[in-house]
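Peer 1: Fold the following and give me the result.
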Amino acid sequence: MTETPAIPRVRAEIDLAALRANVRALRAHAPGAAFMAVVKADGYGHGMIPCARAAVQAGADWIGTATPEEALALRAAGLPGRIMCWLWTPGGPWREAVEADLDVSVSGLWALREVTAAAREAGRTARVQLKADTGLGRNGCQPADWAELVEESLRAEAEGLIKVTGLWSHFACADEPGHPSIAAQLTVFREMVAGAERQGVRPEVRHIANSPGTLTLPETHFDLVRPGIAMYGISPSPEIGTPEDFGLRPVMRLTASLALVKHVPGGHGVSYGHHYVTPGDTTLGLVPAGYGDGVPRHASGRGPALVGGKLRTVAGRIAMDQFVVDLGGDEPPVGSEVVLFGPGDRGEPTAEDWAQAAGTIAYEIVTRIGSRVPRVYANEMDESGDVDDADERAEG
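Peer 2: Prediction:
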């Protein structure tokens, strides 16, 4: 009996050569600034540790994460150099962060006091970056409270408990060209930085530029830029340009294997709720991926896929584990590759196409790809800087 070779149900192919090229392209947009590679949310769904390593290989000076747990995992995996994390809650792993030489962000007195206590317990100086709320209205210290936060930080610095390594903020609307909040926030940021420096802060870095700021707002680059989604080859906003416009290439290619092809008559309902009914005799293809894998249910009836060399549209509702496409009488073999999205240069849809179909942004499309989808890494580099001979490796 001949054994049938295993065909992957679904997988996310991650091209680390593309990621490294994207880092180099983004660095060229901000040649006078240090580069922070943001790898939060498991590297925007691409795999945090492999992507962080690739970014460092391409010249990233810093690595940025949201949570301290992400930053500690990077350090435990052997990532050297500067790692910053910014989303803290009371009782967080402050001492572990201090002992791991992370740069931690502080937006209020409660956080400053917790990191100061952790530094005293650890017997080490904590690296602290003060975050200003310049108008986003999310994390960050309000201008009215800034002087007090700076003053207490300087007292802790005088005791040797902390070192204020950075002053930073985040834009609300940098992905909307010409939005008045951009100039307003930049003015507030300059004022808050100047105020902190008048009080005696001597930061290593001042930073506010995210992906759109890095790409289109050179006046926002200061000492460091923090690209996130652009590093993965996705435009932060279709309004400001396509990936190609900025010399970027999408890093993730999401594929599945066709699980079934069958003939059905006209008038046949498809998937839950029968929101799609076949208009005539046709063939249906079953794609074994669904919202349990991160395929957005909101794209039901609209999501695109490349099957048998032709663009198809999701027929009916996307279910937890599968969806259906109407093949219009074509009969591609079972096991044929289905490309949900990729760079788009071979006729396949892109993450932006799925975002449009689901009424969301491409950030969400790639970040939501679930943990049961294995990531297969291509073009990894070994310690010598050569591309690994085994050019694909699966994780997950």
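
Peer 1: Going by C-alpha atoms from here, please, whenever you check contacts or count neighbours.
Peer 2: Noted.

Peer 1: following the longest helix seen in the chain, which helix or strand shows up next?
Peer 2: As assigned by DSSP state H, the longest helix anywhere in the chain is helix 180-199. The helix or strand immediately downstream of helix 180-199 is strand 205-207, counting by DSSP states H and E.

Peer 1: Give me the buried positions along the longest helix of the chain.
Peer 2: Using 16 or more other CA atoms under 10 Å as the test for burial, helix 180-199 gives 181-182, 185-186, 188-189, 192-193, 195-196.

Peer 1: check contacts around L109.
Peer 2: Going by CA atoms under 8 Å, 6 or more residues apart in numbering, L109 touches L149.

Peer 1: would G178 count as being in a strand?
Peer 2: No - read with DSSP: H, G, I helix; E, B strand; the rest coil, G178 is coil and lies in no strand.

Peer 1: could you measure V104 against K163, distance?
Peer 2: Separation of V104 from K163 (CA to CA, to the nearest Å): 11 Å.

Peer 1: Please say which of those two ends up with more neighbours.
Peer 2: With neighbours defined as other CA atoms under 10 Å, V104 and K163 compare such that V104 has more, 28 against 22.

Peer 1: from memory that one sits against P93, does it?
Peer 2: No - between V104 and P93 there is no contact under CA atoms under 8 Å: 10.7 Å.

Peer 1: Here is a second sequence; please produce its structure as well for comparison:
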Amino acid sequence: MNETVAPAGAELRARAEIDLAALRANVRALRERASGAALMAVVKADAYGHGAAACARAAVEAGATWLGTATPEEALALRAPGAGVPDHVRVMCWLWTPGGPWREAIEADVDVSVSGMWALEEVTRAARLAGRPARVHLETDTGLGRAGCQPGGDWAELVAGALRAEAEGLLRITGLWSHFACADEPGHPSVAAQLSRFREMIAYAEGQGLDPEVRHIANSPATLTLPESHFDLVRPGIALYGVSPSPAIGTPADLGLRPVMTLTASLALVKQVPGGHGVGYGLHYVTPGATTLGLVPLGYADGIPRHASSAGPVLVEGKWRTVAGRVAMDQFTVDLGGDLPGAGAEVVLFGPGDRGEPTAEDWAQAAGTIGYEIVTRIGSRVPRVHVNEGSGT
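Peer 2: Sure thing, here's the model as predicted:
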């Protein structure tokens, strides 16, 4: 097992172990679902909290030919020499604002998204300065109501402008794309409506002379459940990391996926207290009788959701325990029910579930949120320890 060295001493407090063998297996499983389409591994937000560069390399080893990011800075980091991403792998970013580093992205061979005329004007200006054409994906709003060009006159104007810029040699239209609103809700009527609108907008663009390399709309849930949405490229994100997009679709095991992150900490203190002892800010938990308390040195500054106060589950010496009282900034307490593990004993907050430990979905339910947020919010004070590096597993 190869392991990235954590900062000295940090492993004594907490660590997020990232199993790259599990990530590679997830990529392979998703490729099998992709109906022959290419796969873009979405590694935005530091690979959903798992470490972007290491996860990008592992995804490529397992067959991903594209990498997806939100911000240009994320994309440029993957193009940096130290990231280890092969030059032939396409990198795309889609969350642009006026004045962004368009020229740097063009020079780094990053595919960029354009969903309005202001962005088309900025990217063509940057292409002139760079002296090379930009690789551009035109984004359509098929019903999500976020980024993307509206159907009708707005789409016609954007397509016409992009074709003029392509004729001038300022860009290459490499993609047409959109994003689902409710693909994680099986049978939701918006899914079919968005697919129909996407096909119509593609047909219009291609009828005007566009010849994109890829057309793509499928996110994780669509990759897993909607083969008719796969087109030329699928864009799984959360599924890469072994977290189900939605309980309605199934558990990770149901989907052939394995959770990649295991979050653990070491007990900082174990002490005996009498009944009636208050615990934590606000004293929202009071011991029902004589017991032992364990102090877990992680808090909301590390990404442990405060909304999981009195609800978040952990595994200590083979037993499930629950957060006792409020989650504080740097720590929380569990009632150990009289057990006396030593200081330094391992606390498993979540993982694959192999040892009976909670999963990210258990924490999501405790906090009233989604699994995406649980793994993505784990903060920088928790070192990521990447294991099973290398393509052999």
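
Peer 1: follow-up on the earlier one: against the second structure, where does the longest helix of the first structure fall?
Peer 2: Mapping helix 180-199 of the first structure onto the second structure (TM-score structural alignment) gives residues 189-208.

Peer 1: try stretch 153-161 of the first structure
Peer 2: Taking TM-score structural alignment, stretch 153-161 of the first structure hits residues 162-170 over in the second structure.

Peer 1: and the matching stretch, how far out from the chain's middle?
Peer 2: Taking CA atoms, centre = their mean, to the nearest Å, the mean C-alpha location of stretch 162-170 of the second structure is offset from the chain mean by 34 Å.

Peer 1: which stretches of the stretch 201-350 of the second structure form strands?
Peer 2: 214-218, 233-234, 261-266, 269-273, 278-279, 285-286, 291-296, 313-316, 319-322, 332-335, 346-350 (DSSP state E, counting those that start in this stretch).

Peer 1: By how much does the second one deviate from the first structure on average?
Peer 2: Just to be clear, that refers to strand 233-234 of the second structure. Taken over the aligned residues, the distance from strand 233-234 of the second structure to the first structure averages 0.2 Å (mean CA distance after the TM-score superposition for the first structure).

Peer 1: Which stretch of the first structure lines up against that strand?
Peer 2: Against the first structure, strand 233-234 of the second structure falls on residues 224-225 (TM-score structural alignment).

Peer 1: Doesn't A64 of the second structure lie inside a strand?
Peer 2: No - A64 of the second structure is assigned coil when assessed by three-state DSSP, not a strand.

Peer 1: Now do the same for W62 of the first structure: its match in the second structure.
Peer 2: So, by TM-score structural alignment, W62 of the first structure is matched to W66.

Peer 1: Could you pull up the residues touching that match?
Peer 2: 38-41, 60, 89-92.

Peer 1: for I249 of the second structure, same thing?
Peer 2: I249 of the second structure touches 184-186, 221, counting by CA under 8 Å, 6+ apart.

Peer 1: The first structure: helices as residue ranges?
Peer 2: Using DSSP H, helices in the first structure cover 16-29, 40-44, 48-57, 68-76, 94-99, 109-122, 143-158, 180-199, 211-216, 351-358, 362-367.

Peer 1: Give me the angle between the longest helix of the first structure and helix 143-158.
Peer 2: In terms of direction (axes from the mean of the first three to the mean of the last three CA atoms, to 10 degrees), helix 180-199 of the first structure departs from helix 143-158 by 40 degrees.

Peer 1: Touching helix 180-199 of the first structure from outside, list them.
Peer 2: 132, 134-135, 143, 146-147, 150-151, 167-169, 171-174, 206, 220.

Peer 1: What is the nearest of the buried residues of helix 180-199 of the first structure to E157 of the first structure?
Peer 2: When those are ranked by distance to E157 of the first structure (CA to CA), A196 comes first, at 13.5 Å.

Peer 1: Could you check how far that closest one is from E96 of the first structure?
Peer 2: Looking at A196 of the first structure against E96 of the first structure, where the rule is CA to CA, the gap reads 28 Å.

Peer 1: now G32 of the first structure
Peer 2: Counting by CA to CA, the gap from G32 of the first structure to E96 of the first structure is 33 Å.

Peer 1: now swap in A34 of the first structure and tell me
Peer 2: From A34 of the first structure to E96 of the first structure the distance is 26 Å (CA to CA).

Peer 1: How about S300 of the first structure?
Peer 2: 44 Å.

Peer 1: can you count the residues close to H179 of the first structure?
Peer 2: A count of nearby residues for H179 of the first structure, using other CA under 10 Å, gives 12.

Peer 1: Which position in the second structure pairs with A362 of the first structure?
Peer 2: Alignment note (TM-score structural alignment): A362 of the first structure maps to G371 of the second structure.

Peer 1: Quick check: D232 of the second structure touching A34?
Peer 2: No - using CA under 8 Å, D232 of the second structure is not in contact with A34, being 9.2 Å away.

Peer 1: higher neighbour count, these two?
Peer 2: Counted by other CA under 10 Å, D232 of the second structure and A34 do not tie: A34 has more neighbours, with 27 against 18.

Peer 1: any idea how far the equivalent of the more buried one over in the first structure is from F222 of the first structure?
Peer 2: The alignment partner of A34 of the second structure in the first structure, by TM-score structural alignment, is A30. Counting by CA to CA, the gap from A30 of the first structure to F222 of the first structure is 9 Å.

Peer 1: Mind putting the helices of the first structure into CSV with distance to D330 of the first structure?
Peer 2: Formatted as CSV, the helices of the first structure follow (distance: least, CA to CA, whole Å):
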stretch, distance to D330 of the first structure
helix 16-29, 34
helix 40-44, 36
helix 48-57, 39
helix 68-76, 46
helix 94-99, 57
helix 109-122, 61
helix 143-158, 63
helix 180-199, 51
helix 211-216, 42
helix 351-358, 24
helix 362-367, 29
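
Peer 1: Out of those, which is closest to G328 of the first structure?
Peer 2: helix 351-358 (20.9 Å).

Peer 1: For that closest one, which helices and strands make contact with it?
Peer 2: Secondary-structure packing of helix 351-358 of the first structure (3 or more CA pairs under 8 Å, 6 or more residues apart in numbering; DSSP states H and E): strand 304-307, helix 362-367.

Peer 1: can you give me the offset of the longest one from its chain's centre?
Peer 2: Yep, that's helix 362-367 of the first structure we're talking about. 8 Å.

Peer 1: for the first one, same thing?
Peer 2: With CA atoms, centre = their mean as the basis, strand 304-307 of the first structure stands 24 Å off its chain's centre.

Peer 1: After alignment, which residue of the first structure pairs with L336 of the second structure?
Peer 2: With TM-score structural alignment as the criterion, L336 of the second structure matches L327.

Peer 1: doesn't G285 make contact with its match?
Peer 2: Yes - using CA under 8 Å, L327 of the first structure is in contact with G285, at 6.4 Å.
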